[in-house]
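Asks: Below are the sequence and a predicted model; questions follow.
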Amino acid sequence: MLYVVATPIGNLGDISQRALEVLRNADVVASEDTRYTGRLLKHFGISRPQISFHEHNERQAAEKIIALLREGRTVALVSDAGTPGISDPGFVLVRRCIDEGLPLTMIPGPAAFVMALVLSGLPTHAFIFRGFPPRKPTMRRRFLAVDAQSPHTLIFYESPHRVAALIADAIAVYGDRRAALANDLTKMFERVDRGRLSALLAQVQSRTPKGEYVLVIEGAARAEGGPPEEEDEASQVTSSASAARSDLRDA
């Protein structure tokens, strides 16, 4: 059996009992980063052999895992954080298992884009998750333009090095729409800024961006029953985690 296992995106308390049970009993843990996963396993007192499974060796590693599954082994697939297959390696292996008729299931759990969408205050009944946009400006604008007329809420991931450029291009392509920018979700300095894209861009440019970001942008046409106009264009909510929160990178 292949188990696709979602792991915490920051706060270790978010791991499920089912995820821990699967990790403890797996014959092998396939990890996007064996060092990072090693710290996760150590934190919970788990000792299991690991094999590397990342974007640069995904197809070759998938063959090794398929061979293990054919032998009757149990493999747990994890990414650095969140849900494998969502902007992380996993799709190729899942597809191979389906094609081979091998058993697989998933242990659900954290996904940063879901949390950011819910906290954004933008419509959640219909949305488009686009993941990471291209790095080059011209390609990025073309990527954004695909959904320029979509009425659905749009969701993007971005690194701290390019988040300002992404917001600037979003303004150029979509106009100054309502949006939310989430950062360090579930961690000590969790932050969700809400307002027009121009206000979010100004805030990002006023500080040194750190950690991964989730940008949520309203669709081309506000759905009936959507959120009311905000009086404060740059309203911000900053959530401080309790002392019980634990950041994996500090573990």
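Replies: Okay, I see it. Numbers count the residues shown, from 1 in each chain.
Asks: from here on, contacts and neighbour counts on C-alpha atoms
Replies: Noted.
Asks: who are the neighbours in contact with residue 205?
Replies: Applying Cα atoms under 8 Å, 6 or more residues apart in numbering, we find residue 205 in contact with residue 164.
Asks: next one: residue 7
Replies: When contacts are counted by Cα under 8 Å, 6+ apart, residue 7 touches 14-15, 19, 78-83, 109-110.
Asks: Tell me which entries of those residues lie within strands.
Replies: residue 78 (DSSP state E).
Asks: could I get the contacts of residue 7 as CSV with distance to residue 123 and neighbour count?
Replies: CSV is the format used below for the contacts of residue 7 (distance: Cα to Cα, whole Å; neighbours: other Cα atoms under 10 Å):
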residue, distance to residue 123, neighbour count
14, 25, 16
15, 27, 19
19, 30, 20
78, 30, 28
79, 28, 28
80, 29, 21
81, 26, 21
82, 23, 23
83, 23, 26
109, 22, 17
110, 20, 21
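Asks: Same list (the contacts of residue 7) but as CSV, adding distance to residue 34.
Replies: CSV is the format used below for these (distance: Cα to Cα, whole Å):
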residue, distance to residue 34
14, 20
15, 18
19, 17
78, 10
79, 9
80, 9
81, 12
82, 15
83, 16
109, 20
110, 20
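Asks: Where helices are concerned, which of the contacts of residue 7 count?
Replies: Secondary structure defined by DSSP state H assigns residue 19 of the contacts of residue 7 to helices.
Asks: Tell me the one among the contacts of residue 7 nearest to residue 38.
Replies: The closest of these to residue 38 turns out to be residue 80 (Cα to Cα; 10.3 Å).
Asks: List the contacts of that closest one.
Replies: 7, 31-33, 36-37.
Asks: Second structure follows, compare the two:
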Amino acid sequence: MSGRLILAGTPIGNSDDASLRLRDLLEHAPIIAAEDTRRLYALAQRLNIVVNGKVVSFHEHNENDKADELLDAVESGQDVLVVTDAGMPSVSDPGYRVVSRAIERNLTVTAAPGPSAVLTALALSGLPTDRFTFEGFPPRKPGELQRALAALRTERRTMVFFESTHRIAATLEAMAHELGAHRRAAVCRELTKTYEQVLRGTLEELSSHAATEQLRGEIAIVVAGDTGSAEISVDTLVAEVLERVQQGERLKTVVAEVAQSAQYSKRELYAAALAAKSGVEQR
């Protein structure tokens, strides 16, 4: 009787997010395939548990070579636990290839669900969550980045990206240029950690912030999807705001709602509406 290939989610920052099932698996799994063995033992120490099974290094550079070796163990009747440094295996981390081969070999694959940086960032972004797409790390080369983002201009779903500290400013600048300066977005860094921060605004605003203040740590970018409508002029938006204000609604409330709906900068729309309102009152 064969064993199981078990994918387990590990904390993305706060060790207290480790599930009871993860703790049990780390203590009792006969074989653990870990992206970084040192980090695995450090996690076990923080959780005050002892890893008793055989620990195997399993990362993107040796996944192809190690996959069948691990699956041979599963076929012989042993459970093999796969963990990454943080979050769920195979989500922008090792795991996909070994799962594919396990399915080809008709072996049992299961999961011990856990923390996910993708879902956490999406939930905290304040952007639509009913439909979304995970785009992983954007290309590093400027030309490839430009082409990849251009292909996403009409993507209607909310998009989630990962990015490094050193590339975040350039990526946000490219996103503002290719997806639209007024597209709503959120930059989520150090999620569940002590210095967790979520910055929300337009891509233009977030790009300006990243250009003047270095954003450190693990970073996820969440970008609103394309609304499918043609770009609306600021005059049209201002006219809508003033009409609703004239009917008795509060200026700030209306500006916030209209800006969000049109994916326009709330600050810029407020300033334009205020100037237009002042001009009307002076006539």
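Replies: Cool, the structure landed. These figures come from a predicted structure and were not determined experimentally.
Asks: thinking again about what came up before, now secondary structure and distance to residue 182 of the first structure too, for the contacts of residue 80 of the first structure, in CSV please.
Replies: Shown next, in CSV, are those (DSSP: H, G, I helix; E, B strand; the rest coil; distance: Cα to Cα, whole Å):
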residue, secondary structure, distance to residue 182 of the first structure
7, strand, 19
31, strand, 26
32, coil, 23
33, coil, 24
36, helix, 23
37, helix, 24
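Asks: what does residue 87 of the second structure align to in the first structure?
Replies: Under the alignment (TM-score structural alignment), residue 87 of the second structure maps onto residue 82 of the first structure.
Asks: tell me the contacts of that match?
Replies: Counted by Cα under 8 Å, 6+ apart, residue 82 of the first structure has contacts 6-9, 109-112.
Asks: Could you rerun that using 7 Å?
Replies: 6-9, 110-112 (Cα atoms under 7 Å, 6 or more residues apart in numbering).
Asks: Repeat that for residue 19 of the first structure.
Replies: Taking Cα under 7 Å, 6+ apart as the test, what residue 19 of the first structure contacts is 5, 107.
Asks: Distance-wise, check it relative to residue 110 of the first structure.
Replies: 11 Å (Cα to Cα, to the nearest Å).
Asks: now do residue 199 of the first structure
Replies: Applying Cα to Cα to residue 199 of the first structure and residue 110 of the first structure gives a distance of 28 Å.
Asks: host element of the spatially most central residue of the second structure?
Replies: In the second structure, the residue lying closest to the centroid (Cα atoms, centre = their mean) is residue 118, at 3.5 Å. In this structure, residue 118 of the second structure sits in helix 117-125 according to DSSP states H and E.
Asks: Output the residue interval of the first structure matched by that helix.
Replies: Under TM-score structural alignment, helix 117-125 of the second structure corresponds to residues 112-120 of the first structure.
Asks: Check the mean deviation of that stretch from the second structure.
Replies: Here the mean offset of stretch 112-120 of the first structure against the second structure after fitting is 0.8 Å, by mean Cα distance after the TM-score superposition for the first structure.
Asks: aligned partner of residue 135 of the second structure in the first structure?
Replies: Using TM-score structural alignment, residue 135 of the second structure lines up with residue 130 in the first structure.
Asks: is it true that its match touches residue 156?
Replies: Yes: with contact defined as Cα atoms under 7 Å, residue 130 of the first structure reaches residue 156; the gap is 5.4 Å.
Asks: So those two - more neighbours on which side?
Replies: The neighbour count for residue 130 of the first structure versus residue 156, taken as other Cα atoms under 10 Å, is higher for residue 156 (20 against 16).
Asks: How is the more buried one assigned, secondary-structure-wise?
Replies: Of the three states, residue 156 of the first structure takes strand under DSSP: H, G, I helix; E, B strand; the rest coil.
Asks: Name all residues that make contact with it.
Replies: The contact partners of residue 156 of the first structure, by Cα under 7 Å, 6+ apart, come to 129-132, 214-216.
Asks: Farthest pair within those?
Replies: Based on Cα to Cα, the longest span within these runs between 132 and 216 and measures 12.4 Å.
Asks: corresponding residue for residue 11 of the first structure in the second structure?
Replies: Matched by TM-score structural alignment, residue 11 of the first structure corresponds to residue 14 in the second structure.
Asks: for that match, what are its contacts?
Replies: Here residue 14 of the second structure is in contact with 192-193 (criterion: Cα under 7 Å, 6+ apart).
Asks: about what we covered before: by neighbour count, sort out the buried ones in the contacts of residue 80 of the first structure.
Replies: 7, 31-33, 37 (16 or more other Cα atoms under 10 Å).
Asks: Residue 187 of the first structure: which of those is nearest?
Replies: Looking across those and measuring by Cα to Cα, the closest to residue 187 of the first structure is residue 7, at 14.0 Å.
Asks: now the closest one, nearest residue through space, not along the chain?
Replies: What sits nearest to residue 7 of the first structure in space, not counting adjacent residues and going by Cα to Cα, 6 or more residues apart in numbering, is residue 82, at 5.0 Å.
Asks: gap between residue 180 of the second structure and residue 168 of the second structure?
Replies: When Cα to Cα is the yardstick, residue 180 of the second structure and residue 168 of the second structure sit 17 Å from each other.
Asks: So these two - more neighbours on which side?
Replies: residue 168 (22 against 18).
Asks: Translate that one into the numbering of the first structure.
Replies: Aligned partner of residue 168 of the second structure by TM-score structural alignment: residue 163.
Asks: do residue 217 of the second structure as well
Replies: Structural alignment (TM-score structural alignment) places residue 217 of the second structure against residue 211 in the first structure.
Asks: shouldn't its match be in contact with residue 160?
Replies: Yes: with contact defined as Cα under 7 Å, residue 211 of the first structure counts as touching residue 160 (6.0 Å).
Asks: Compare those two (neighbour count), which wins?
Replies: Neighbours per residue (other Cα under 10 Å) separate residue 211 of the first structure from residue 160, with residue 160 holding more: 15 against 11.
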